[in-house]
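Student: My questions are about this predicted structure, shown below with the sequence.
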Amino acid sequence: MTTSTEQCACGGWTPISESRLLDLIKRAETSMEAPAKALWELVRLPNAEIWQQHPWADEGCGFWVLATFSRRCLYFNDVTQGFAVSPFRNWGNIDHFEPDPTPLDELIERLTASACESA
């Protein structure tokens, strides 16, 4: 697990840069409704981390994980160029590859709606 693409020596594609990722996050935050923004602030990690996801992220040394909750992680999928949620058993390892990309604000809105329904 790393917090920088500079440590990647895999030789494949390079994960999205941290600065580009932060730009995507800032744009998404501006369009989040108050409940979604509150959930986002609750689950997001202080700093994004690169986690492993075998075999899809091997070539690029991993995917950026932005948040964790209920043994799930929210990550940026460089292969599909979107955000996704996966279960995880071990910190630093994404268990499931999600092939359907979703914008971050839309994904957080869905999670917020789901949390409200189960409350």
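Tutor: On my side now, so go ahead.
Student: hey, let's count contacts and neighbours off CA atoms from now on
Tutor: Noted.
Student: Just list the residues touching the nearest residue to residue 85 once chain neighbours are set aside, thanks.
Tutor: Of all residues not flanking residue 85 in the chain, residue 74 sits nearest, at 4.4 Å (Cα to Cα, 6 or more residues apart in numbering). Shown in contact with residue 74 (Cα atoms under 8 Å, 6 or more residues apart in numbering): 65, 66, 67, 68, 83, 84, 85, 86.
Student: for comparison:
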Amino acid sequence: MAAISETEIHVELRNAEAALATLGERETRLWERVKITPTQWRHNQYPNVGPVWVVAVMGKRCLYYNAVEGGWGWGRFESWGIVADYHWQQDEIQHAIHFLLFAIDNGGMG
């Protein structure tokens, strides 16, 4: 399966940011600090799935759009541009940001 186009990821991200606008101040500040320009990254876990679009980075974690499931998920990376730990997540972006904030507050997501 091919990755979605750059135009499509920008549409998904615009829709996601509309949902993020309803979050609290801490979540909004966090999003502003971790988001990056959408960039395609490779992964080696599922050879039939093309690259994913990464839209945020925090430490050694990256937030990507899973086009197969239609949602957002955090993965681990060791080298910039390669998701080492890709999951079939399909969270709404605001849930992914809440997850990150919870992990920061509670020492998780190592």
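Tutor: On my side now, so go ahead. Quantities reported herein were computed from a predicted structural model and do not represent experimental measurements.
Student: sorry, back to before: what residue in the second structure is paired with the residue nearest to residue 85 of the first structure?
Tutor: Using TM-score structural alignment, the partner of residue 74 of the first structure in the second structure is residue 63.
Student: Residue 31 of the first structure now?
Tutor: By TM-score structural alignment, residue 31 of the first structure lines up with residue 19.
Student: cool, and residue 96 of the first structure?
Tutor: By TM-score structural alignment, residue 96 of the first structure lines up with residue 85.
Student: That match and residue 29 of the second structure, how far apart?
Tutor: Here the criterion is Cα to Cα, to the nearest Å. By it, residue 85 of the second structure lies 26 Å from residue 29 of the second structure.
Student: So if I had to pick from these two, which one is more boxed in?
Tutor: residue 85 (15 against 11; other Cα atoms under 10 Å).
Student: Going along the chain, name the strands of the first structure.
Tutor: Listed in chain order, the strands of the first structure (DSSP state E) span 44-51, 63-69, 72-77, 82-87.
Student: for the ones you listed, which one sits closest to residue 116 of the first structure?
Tutor: Across those, residue 116 of the first structure has its closest neighbour in strand 63-69 (15.0 Å, Cα to Cα).
Student: Could I get the contacting residues of the residue lying closest to the match of residue 31 of the first structure once chain neighbours are set aside?
Tutor: Distances taken as Cα to Cα, 6+ apart place residue 94 nearest to residue 19 of the second structure, at 6.6 Å, with adjacent residues excluded. The contact partners of residue 94 of the second structure, taken as Cα under 8 Å, 6+ apart, are 16, 19, 20, 23.
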